[in-house]
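# 3D, please:
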Amino acid sequence: MISTAELISPKDLVADLERERELCLLDVRDQGVYARGHLFFARCLSLSQLEAGIERLVPRKGTPIVLCDDGRQDATSLNRMASARAVLMSLGYETVRCLDGSAAEWERHGLKLFEGIYVPSKAFGEYIEHVDETPSISPEELHALRSDNPGIPVVDCRPLEEFRRMSLPGAVNCPGGELIYRLPALLEAPELPVVINCAGRTRSIIGAQTLIASGIPNPVYALRNGTMGWELAGFSVEHGKSLEVERPDAAAMQGARAMAGTWRSAEKIPVISWDKYLEMESADDRTTYLFDVRDPKEFAEARLTGARNAPAGQLVQCTDTYIGTLRSRIVLFDDAGVRNTMAAYWLRRSGWREVFVLDEGPMETTPQGICRFAHLVPPEARLAAETARARSEGATLLDLSPSGVFLQGHAPGALFTLREGLLERLLGAGIRGPLVIMARDPDIACLAYRDIASNWPDDVMVLFADHGEWPAAFGDFESGFVNSLSPPQDMWHTPSSPLGGGKPAMVEYLNWEVDLLYRAENEPGWALRPQQSVQLPR
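Next up is the predicted model:
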């Protein structure tokens, strides 16, 4: 149960959101449920992932945390928040309260529920298009333009894995944070237009404005409504493509650095030393995040000591998945000084007041630990890839990977499930006998083992193998979403995915993105209000 002392009123939360002090607003429902309705600034970290992810999302234990959901206040909601509070307190978080009242009471104080994910970043993208008047091109106009001039580059600014799933014919991939780092070398003729696209709207807008703000001379356009708009216009897309814009050579890198330096000076983005970062990080009363914003491949080769990888474009696109604490300080590293400039510029414009570029710092190449919770699983309960098939014979395979990963491929016969309520779910399904637990994130598998092993009468084992080794361990993978103990509500599925709803969902999604600027206009703590009331076409 939650006592009165552990509650915060909607009125007091609104006051906290408007104050200049640190706060984390945390929703511990599964992302697919969270996406049906949540508070504007709520970060989503499900109860299943809480122990594994909270210290990255909210690193300072003194940060005030407010737990919230959709305001139903039913037994399930209250029990989940009570469980989350107990977990957080056991991990040393000092102030954890639960938002009191129903959704109707919240709304009376100005707190609306928003559908979707990455809401603040998405609303920011719409704000930028509105105030910067981002040039755009419709799918029909682009199709006609490229029919006359097929050499016009179309650059997809999503991560490579998203580009592989679906892309425009002839497009090349260059993630948004890499645009001013890699792209200028391809645009030798200053009169050559370039079109930036993503799946929907936000990254297209931010990508196009990144090139414009950095001073590139070429005409730049955002593809209106991205690949979804392209499909809705009746044009075909490609699948499985991997055409990337290469990293710059020495001359191109020098030009990108010069461009970024000019941009950084014009915007007065502060540059700090490693010693200054250490001084900031040691403060007991403030949170300082350190992100290495380079490409994940570079981060894997050598990374800044103590930094988390947050590719620059994704950090801007989904800030709430990386930064849990509002009003915190953010330090960004890129050995070229280009991608951190891009991210700092946009984070500052989106309302983060203390964003710093790190000039240099110590690098390390030693492998990162693959599992922080391995100690929860005794040696005799660990399965290696080479023995997994033999030792798992006759056992029920439980896959706790994200449902999107399970959909793409899983061990034959494996059951998809969530960690939360796992024991009750197994018993309810009449499952008996030995179990093998696996998850793309090994921490989740180890935590699930701890949850159920002492209450399960038969052997419980955990697969200790990198996700890429699973096919060799179990044979040919199955795809699709058939065997399941849980609905695929752990994540929000994009409209173009097999579980996403197709073209009707694309239309709904694009309308949702456009509407966000209007809906967010008077949200507590949201400072980005256009000078005139936003009247959006329907």
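
# please make it C-alpha for all contacts and neighbour counts, starting now.
Fine.

# measure Gly110 to Ala388 for me?
54 Å (Cα to Cα, to the nearest Å).

# between the two, which one's more packed in?
Neighbours around Gly110 and Ala388, counted as other Cα atoms under 10 Å, are more numerous at Ala388. The numbers are 21 against 15.

# right, and Thr63 touches Gly324 too?
No. Taking contacts as Cα atoms under 8 Å, Thr63 lies outside contact range of Gly324: 9.8 Å.

# overlap in contacts, these two.
Residues touching both Thr63 and Gly324 (Cα atoms under 8 Å, 6 or more residues apart in numbering): Cys24.

# which one of those two has more residues nearby?
Gly324 (28 against 23).

# look up how far Asp100 lies from that one.
21 Å.

# looks like Asp359 contacts Phe333 (just checking).
Yes. At 7.2 Å, Asp359 and Phe333 qualify as touching, with contact defined as Cα under 8 Å.

# more neighbours: which of those two?
Phe333 (28 against 17).

# which residue sits closest to Asp320, ignoring its sequence neighbours?
Arg43 (5.8 Å; Cα to Cα, 6 or more residues apart in numbering).

# to compare against the first, here's the next sequence to fold:
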Amino acid sequence: MAKPFRSEQLNDLFNDTTPFALIDIREPGEFNTSHIPGSSLIPRRRLEFDLHSAVPHAGSLIVLCDDDGRRVSQAVATIEAMGFDNVGWLDGGINRWVSLDYPTEWGVNVPSKDFGEKVEVVHHVPEIDAIELRSRMDRGEKMVILDTRTPEEYRRFCIPGGRSVPGGELALRITDITADLDPDTTVVVNCAGRTRSIIGTRVLQRMGLDREVVGLKNGTSGWVLAGYELESGATRDRLPNVSDAGRAAAEAYADRCAAEDGVRFLDIAGLDAMANRSVTESMYFIDVRTSEEYDRGRIPGFRWFPGGQCVQRSDDVAVVKNAPLVFCCDGRARAALTASWFRQLGHQEVYALNGGTRAWAAAGRPLESGMSIAALNDGSIAGGTESELLAEARRSVPAVSARALDENRPDVIIFVDTSQEFARGHVAGSRWVPRGWLEWQITDHVRSNDASIVVTCVDGRQSLLAAATLRQIGYSNTRVLAGGVTSWQAARLPVEEGLSGINRTPSDVVFSGPDRNYADMQNYLRWETALGEKYAAD
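As a prediction, this is how the structure comes out:
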């Protein structure tokens, strides 16, 4: 039975060693504006898809919060239906927390960003600003620009001439990247803003690379603010093969970091023991290799989260506080280095599997393969089967095809994904009713319980769950567009774009990178830099 937690009780949890998760179920825009330090964001519309991987054991303590307590009641019912049985909510929400003078913060992935600024200040991580970098490029100075973001981010836009080397791959690949470069070639590390650039530069600084290494101050955002154009559609994302010398250098470095930072190594028997513990407590088993390696063969039970993103999004990786983490790769370098960052972030029980997938296979254990990253890491599929709540919704909610909907329009068509996705394209005449506010906002658009309603979203999954909710609360003539707007577009039916018909200012989306306007970029970068001021004072 779910129970309320007073603000004082929640504050006590933060000062204890009890494993627990504080999950904010509001939308990213709301979370970005203000949230409780130490909370993790899983919007209500994502609970059925993300919660099982975020909280691996159903008996772990989960405390939910929103602004005033209205949405929490619906979220509690959802996660109890998912099998979680140790659930609470913050009584009075964040509003009451603030009224009692407990702290809040703004931004997303704040623990990692704060840590990045600390690393820069404490270790004097060298950097170069965009104007100086451009001047050196114009002078024809020797340099290689390494973009430590995900390959998807890199392909969308990058510093002209840069190549993609995700942060978790830097130490493993850098020996081979620089093997044929002149000794006076500078290595420039960049990301979209600051954190991944700082962390990547620090990796090479600590490794003792025998050449100049600098981070690009403020990343691609700083490049844009300096008045320069980004390159779009770059294809320089093929990683070099790892030579014996490159692997040896990376593993020697990883061993040193593990020893200095307190990372513990596991053998296969030790991993078995950790798997036995996971029957009674939440534990995180994370594979930090590339997506291609993970797809080819992985240890059963390991979730994919590439090493650089693990550090960038540590509060998304380890949602349950005080829970153990086990990292693996194909040897030990990438796993141990990611584990060392988590130790520096303050996590107490952190392990690396010595030998990784190779040791597992050598022990005669089978590797899994053949299922896509998206299927394994989107909670719509858990253990290879569709989540029970989504499957039940699929059985209980009538579906209508795109052609049938076009020929026979209902009284109301609603779209329940984000405002950004609504603006990209929706069935003409649709009303935006975000799933997180469904029960409260549906009456603004539907006057009678007998009205015919068709629920839509991007791909047909959020709409299934939303339609099931509407039928449960009395809107019996509710159907869903099979396959969502994706199927509508596949049928070559016209879509409407923009925020047509939206009366409330959306607060659900956080823009990043060049999607921000100039003022937002400036304020964001200043906020990030300011996080390090307390460390400079120390």
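
# quick check: the helix or strand containing Phe422 of the second structure compared with the first structure, mean distance?
Assessed by DSSP states H and E, Phe422 of the second structure sits inside helix 419-424. Once the two models are superposed, helix 419-424 of the second structure sits on average 4.5 Å from its counterpart in the first structure (mean Cα distance after the TM-score superposition for the first structure).

# show me the contact partners of that helix.
Contacts for helix 419-424 of the second structure (Cα under 8 Å, 6+ apart): 415, 432, 434, 458, 497-500, 506, 508-509.

# pick the one among these closest to Ser476 of the second structure.
Ranked by distance to Ser476 of the second structure (Cα to Cα), these are led by Phe415 at 17.8 Å.

# ok, so what distance separates Asp443 of the first structure from Met89 of the first structure?
20 Å.

# between the two, who's got more neighbours?
Asp443 (21 against 14).

# hmm, back to that, Gly324 is in contact with the residue nearest to Asp320 of the first structure, correct?
Yes. With contact defined as Cα under 8 Å, Arg43 of the first structure counts as touching Gly324 (6.3 Å).

# quickly list what's touching both of these two.
Common neighbours of Arg43 of the first structure and Gly324 (Cα under 8 Å, 6+ apart) are 24-26.

# which of these fall in strands?
With strands taken from DSSP state E, the overlap with those comprises 24-26.

# returning to that earlier point: which residues touch the helix or strand just after the helix holding Phe422 of the second structure?
Going down the chain from helix 419-424 of the second structure, the next helix or strand is strand 426-427, by DSSP H and E. Under the contact criterion Cα under 8 Å, 6+ apart, strand 426-427 of the second structure has outside partners 413, 415, 485, 488, 494-497.

# show me which of the residues you listed are buried.
The neighbour-count criterion (16 or more other Cα atoms under 10 Å) marks 413, 415, 485, 488 among these as buried.

# now, which of those residues sits nearest Gly200 of the second structure?
Nearest member of these to Gly200 of the second structure, counting by Cα to Cα, is Val485, at 39.3 Å.

# quick check, the closest one in contact with Ser463.
No. Assessed by Cα under 8 Å, Val485 of the second structure is found out of contact with Ser463, at 10.4 Å.

# any shared contact partners between these two?
By Cα under 8 Å, 6+ apart, the residues touching both Val485 of the second structure and Ser463 are 456-457.

# in the stretch 351-500 of the first structure, which spans are strands?
355-358, 363-364, 382-383, 396-399, 415-416, 435-438, 460-463 (DSSP state E, counting those that start in this stretch).

# ok, back up a step: JSON lines please, covering the buried ones among the contacts of strand 426-427 of the second structure and showing distance to Gly384 of the second structure.
Below are those laid out as JSON lines (distance: Cα to Cα, whole Å):
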{"residue": "Ile413", "distance to Gly384 of the second structure": "32"}
{"residue": "Phe415", "distance to Gly384 of the second structure": "28"}
{"residue": "Val485", "distance to Gly384 of the second structure": "25"}
{"residue": "Trp488", "distance to Gly384 of the second structure": "27"}
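
# looking at those residues, which is nearest Gln344 of the second structure?
Phe415 (43.1 Å).

# residues in contact with the closest one?
422, 426, 430-434, 455-457, 463.

# could you export those residues as JSON lines, including distance to Val165 of the second structure and neighbour count?
Below are these laid out as JSON lines (distance: Cα to Cα, whole Å; neighbours: other Cα atoms under 10 Å):
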{"residue": "Phe422", "distance to Val165 of the second structure": "33", "neighbour count": "26"}
{"residue": "His426", "distance to Val165 of the second structure": "36", "neighbour count": "29"}
{"residue": "Ser430", "distance to Val165 of the second structure": "42", "neighbour count": "20"}
{"residue": "Arg431", "distance to Val165 of the second structure": "42", "neighbour count": "23"}
{"residue": "Trp432", "distance to Val165 of the second structure": "39", "neighbour count": "29"}
{"residue": "Val433", "distance to Val165 of the second structure": "40", "neighbour count": "25"}
{"residue": "Pro434", "distance to Val165 of the second structure": "37", "neighbour count": "25"}
{"residue": "Val455", "distance to Val165 of the second structure": "41", "neighbour count": "29"}
{"residue": "Thr456", "distance to Val165 of the second structure": "38", "neighbour count": "33"}
{"residue": "Cys457", "distance to Val165 of the second structure": "34", "neighbour count": "30"}
{"residue": "Ser463", "distance to Val165 of the second structure": "37", "neighbour count": "28"}
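
# if we take these, which one ends up nearest to Ser53 of the second structure?
Ser463 (21.8 Å).

# what do we get in the first structure for the closest one?
Using TM-score structural alignment, the equivalent of Ser463 of the second structure in the first structure is Ala445.

# where do the strands sit along the stretch 151-300 of the second structure?
163-164, 186-190, 213-216, 264-266, 284-287.

# helices of the stretch 351-500 of the second structure, start to end?
Remark: helices assigned in the stretch 351-500 of the second structure by DSSP state H, counting those that start in this stretch are 356-362, 373-377, 388-396, 402-407, 419-424, 438-441, 461-472, 484-490.

# those: which one's closest to Arg526 of the second structure?
helix 419-424 (25.7 Å).

# tell me which residues of the closest one come out buried.
419, 421-422.
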